[in-house]
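K.L.:
Fold the following and give me the result.
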Amino acid sequence: MKISNAKLTRNILIGMGLGLILGLALNFSGLQKNEWISSLFIEGVFDLVGNIFVRSLKLLVVPLVFVSLVCGTAAMDDVRKLGKIGIKTMGLYLLTTCIAISLAMGLAFIFKPGQGVAVAETTDSISITEAPSIWEVITNMFPTNPVQAMAEGSMLQVIVFSILFGLAIVVSGKPGQRILSIFTDLNEIVLKLVMILMLIAPYGVFAKITVVFAVEGVDAIWQLGRYFFLVILALVLHAVIVYPSLLKLLSGLSPIRFLKNFYKVQIFAFSTASSNATLPVTLETAEKKLGVNNSTASFTIPLGATINMDGTAIMQGVATIFIAQISGVDLTIGQLLMVIVTATLASIGTAGVPGVGLVMLTMVLNQVGLPIEKISLIIGIDRILDMIRTAVNVTGDAAVTCIVAKGEGQLDESIYNSDTQEEVARS
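P.N.:
Predicted structure coming up:
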C-alpha cells in the first residue's frame, strides 16, 4: 500500500487548521456551553474520533518498541557497542535537558512572568499525585513481570526487557537466529500497520484540535499571557537554536535538512500531546527520512520518548520562577541549582503522556519550598503548552539519535540529505 507523504501531511495541516477555526468559533460564540452541542459534538463525536486516533497510535507503542528494540539489540553482536551507544545517548539527553531548564530560568529572570499577575493570591487547591523519587524510578526500570509491564505500558521496563531479550538472541546461536528472523518479519508488519493507521490521522487531528480550543479558548492565555508566551519563546529557541547547534557541532549534519525531514513528526506530536503516541511516527521518520540505522533508532528513540523531556523541563523552569515571583520568594543560587538538578532528574521519571509534566513540577517545587497549590494558576493553559512542548520533546529525541548514529557510523547520509519532494515523486 502506497501512501503519499506530501498528501498526508497536507491533509493533516488542513485538519489542524479547520479544527483550530471550528474550536475557536465554538468558544467565541459560547456554543461550547450549550448542553446539546457539548454532549453530542464536543464531548461526543469530536472527542470520540480524537480518542480513537490517539488510542490507535498508542496500541502500536508496546509492540513497536519491543519488536524493534529486540531486532536492534540482536543486530549489535558486540555488547560493548550497545553500552557505548547507551552512554552517549543518556549523556546527550541529560545535557539537552540541563540546557533547556537553564535557558528557561534565564529567560524567566529577564522577562519576570510573575510580575504584576493579579491572581497571585489565589487559594485554589489542586490534587496531584506525589512524584516518585529518582531511586524509585531507577528501581522500577527493572520488571518483575514483563507481560504485566507491556500490559501497563511501563516503557522503561519494556525497554530493559527488550534489550535483555535481544542480547539473549545474540548468544543463542542458531536458535537465536531463527527467532531473530521472526522478529525481523514482525518488525516489517508493525511498520505497515503504522502506515495503515496514518490514514485516519487528518480526521483525528481535526477532532483533537477542535476539542482543545473549543474548551480552552483564549481567555486563559490573556490572563497569563506573559507566562504563556515566555514558555513558547523558550520552547522555540530550544528547538530552532539549541538542537540545530548541537547537531551541527557534534555531527556536522545540516540542521535545515533535519528540520525539513522531521516537521511532519512535530505536527503529530503537537496534535497528540504525547511522546509515546507519536513514537511510531518518530521511529519511522528517523529510519526512512533521516537515514538512521534501525539498530540505533530502535534503542535511542523509545528511550528518548521515555526519559528525554526537554519541553517539560522548560515548563518546569519557567513555572518555578513564575510561582516564586508571584509568591514573593527570592530563590538563592543554591536553590536555583537544585531546581536544575531536580528538574533534569525528574525528566527521567516523566512518562510520555499528556499532562504528566504538572505531576513532576510538584517534585521541583517541593525541593525549593514553593507552594504546590499555586500550580492551579497554570492548569488552564497547560493543555495548549503541553502540545507545543511535546513537539520539542520528539525533536530532541531525533536530534540526539542523529548525533549518536553519525558518531557510530549508523547513519546513511544519502537518505538524510535526500530531497523529500524527490522521494515523494518516486513513491
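K.L.:
C-alpha only now, for contacts and for neighbours.
P.N.:
OK.
K.L.:
what's the neighbour count on the closest residue in space to residue 342 that isn't next to it in sequence?
P.N.:
Spatial nearest neighbour of residue 342, chain neighbours left out: residue 364 (5.9 Å); criterion: Cα to Cα, 6 or more residues apart in numbering. Close neighbours of residue 364, defined as other Cα atoms under 10 Å, add up to 26.
K.L.:
need the next SSE after the host helix or strand of residue 364, C-terminal direction.
P.N.:
In the assignment (DSSP states H and E), residue 364 maps to helix 356-367. Proceeding N to C from helix 356-367, the next assigned helix or strand is helix 379-407, under DSSP H and E.
K.L.:
Please provide the structure for the following sequence as well, for comparison with the first:
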Amino acid sequence: MGQLLNVVRAAGSKTTVRILIALVAGLVVGALLAGQPYIERLIAIADPIGGMWLDALRMTIVPLVFSLLVVGVSSAAGTVAAGGTAARALAMFAVLLIASATFGALVVGGVLSLWPAPSAAVAGLREAAGHSTTKLPEFPGVAAWLRAFIPTNPLQAAVETNMVPLVVFALLFGLAVTRIRDELRNVLVGVFQGVMDTMLVLVQWVLYVAPIGVFALALIVGAKAGVGAAGALGHYILILSGVCISVGLLCYLLALLAGVSLGAFARAVAPAQVVAFSTQSSIASLPAMVAGARQLGASETSIGMVLPLAVSLFRITSPAANIGVAVYSAHVYGVPLNPALVIVAIGVAAVISLASVGLPGQITFFTTTGPLCLVLGAPLELLPILLAVETIPDIFRTVGNVTADLAVTCLSGRTAGDEP
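P.N.:
Model prediction:
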C-alpha cells in the first residue's frame, strides 16, 4: 500500500498541472467557438467523452469508500484498544473533525446565502452538465429517516449509491471485524486492503486520462457559459480557501487552551507553515513541527506519539472543505439543503476524512466529496471542474492541518497531565 501511494503521489503534481491546463484550454476553446454553426456538433462529441470519464470515476466510489472505512475503522479500533495517550488523542481528533465539518457547512451555506455565485455562470455550468434545477424529495419524517440509517439490503444501498446506510454498515462491519479471531481478521482486512489498492490503481488510470475528460467537460462549459464560468470558479476558490484559512486560524485557540500564548505559538508554528505552503505536504513539515513542539515545551510523550499520529490521521481542514465542496455543488444546481441531511453529511464528512488519510490529493478529492454530494442530493458533474482548481485551496488545507497538528500536540499533553 505504501509503495503504491508513493507511486501515485509522484505523478500527482504532474496530473494536477495537466488537469488545470486542460480546464483552461477547454474553457477558452469553448468560449471562442461559442455561436459558431458547428459548435453543437462539437458539444455532441464532447458530451459522451466527458460523461464516460465521469462514470469511470463514479464506479470506484462505493468499493473504495467501503474498503477504506473497513480498513480504517479496524486500525483505529486497535489503537483505541491500546488505550492511554493514543486513545485520548483519537477521541480529540474525532471531536475536532466533527466541529470542523459543522463549521464548514454553516460558513459555506451562510456565505452563499449572502454572496451567491454569479447567476449567468451558474446557469451555464448547470446547463453544460445537462442538469436542470434539482429538488430533493420531501423529507419523510424523523422515524422513517432514522430507520433509513440501517440498510435492510446493503447490496441494494451500494447499487443505488445510497451513501448514508452504506457508511453505517461499513462502520459496523469494520468494528465487528475487530471482534473475530486474529487469523480471520487479518485475512479479511487483507482482502479489503487489496480491494482498496486495486481501486487506487483504477482511479490512477482514470486520472491519467483526466485531461481528456476535463477538456471535454470544460469545452461544453465554455461554449454555454463563456468566460463567465471563470467567475464562478474564482468565487468557489475564494470561498473554499477562506474556509480553510478560517479553520487554521481557529486552531490558535487550541494553543490557548493548552496554556500557550498566541505569540509563542505563532512563532513556533511558522516554519512548519512555510514548509506546508511550499510543499503541500504535512509529512514534509514534520521535522519543523517537532522543533516547534519542543520550542513550546511539549512533553516528549506528546511529541513522540501524538504528533506522528496527528500527521498520519488528523486532517482538520478536510471535513470543512469537503462539505464546503458538496454545499457549493448543491448551490450551483439549485438543490435545497435539508437540515437533517446536512447533519448526516457532517458525520459522514468526519468519518470519511479520518478513513481516507494518506491518499493522494486527486483521489482524496473524489473519495471524500463524492459521497457528501450523494448524501445532499447534489450531482457529481461539477467535481471534475472543481478538481482542476483544487490546487489553490489545497495549499491552505495543508497549512491549516499543520497548524492543528502542532496545537493538538500541545493540548494533548495538557489533558494528559504531562509536565513539559
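K.L.:
Need the residues that contact the helix holding residue 364 of the first structure.
P.N.:
By Cα atoms under 8 Å, 6 or more residues apart in numbering, the residues outside helix 356-367 of the first structure that reach it are 128-131, 312, 315-316, 320, 338-339, 342-343, 346-347, 349-350, 371-372, 375.
K.L.:
what's the burial count for residue 150 of the first structure?
P.N.:
19.
K.L.:
contacting residues around the alignment partner in the second structure of residue 163 of the first structure?
P.N.:
The equivalent of residue 163 of the first structure in the second structure is residue 171 (alignment by TM-score structural alignment). Contacts for residue 171 of the second structure (Cα under 8 Å, 6+ apart) come out as 69, 70, 73.
K.L.:
so can I have JSON lines of these showing neighbour count?
P.N.:
JSON lines is the format used below for those (neighbours: other Cα atoms under 10 Å):
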{"residue": "69", "neighbour count": "28"}
{"residue": "70", "neighbour count": "27"}
{"residue": "73", "neighbour count": "24"}
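K.L.:
Any figure for the gap between the residue nearest to residue 342 of the first structure and residue 181 of the first structure?
P.N.:
Per Cα to Cα, to the nearest Å, residue 364 of the first structure is found 46 Å from residue 181 of the first structure.
K.L.:
Residue 285 of the first structure now?
P.N.:
Distance from residue 285 of the first structure to residue 181 of the first structure, by Cα to Cα: 23 Å.
K.L.:
Of these two, give the one with the bigger neighbour count.
P.N.:
Set side by side, residue 285 of the first structure and residue 181 show more neighbours around residue 285, with 20 against 12, by other Cα under 10 Å.
K.L.:
Residue 353 of the second structure: how many residues sit nearby?
P.N.:
By other Cα under 10 Å, the residues close to residue 353 of the second structure number 25.
K.L.:
hmm, back to that, okay, buried residues for the host helix or strand of the match of residue 163 of the first structure please.
P.N.:
Using DSSP H and E, the element containing residue 171 of the second structure is helix 163-177. Neighbour-count burial for helix 163-177 of the second structure flags 163-171, 173-175, 177 (criterion: 16 or more other Cα atoms under 10 Å).
K.L.:
that older thread, quick check: buried residues in the helix holding residue 364 of the first structure?
P.N.:
So for helix 356-367 of the first structure, counting by 16+ other Cα under 10 Å, buried means 356, 357, 358, 359, 360, 361, 362, 363, 364, 365.
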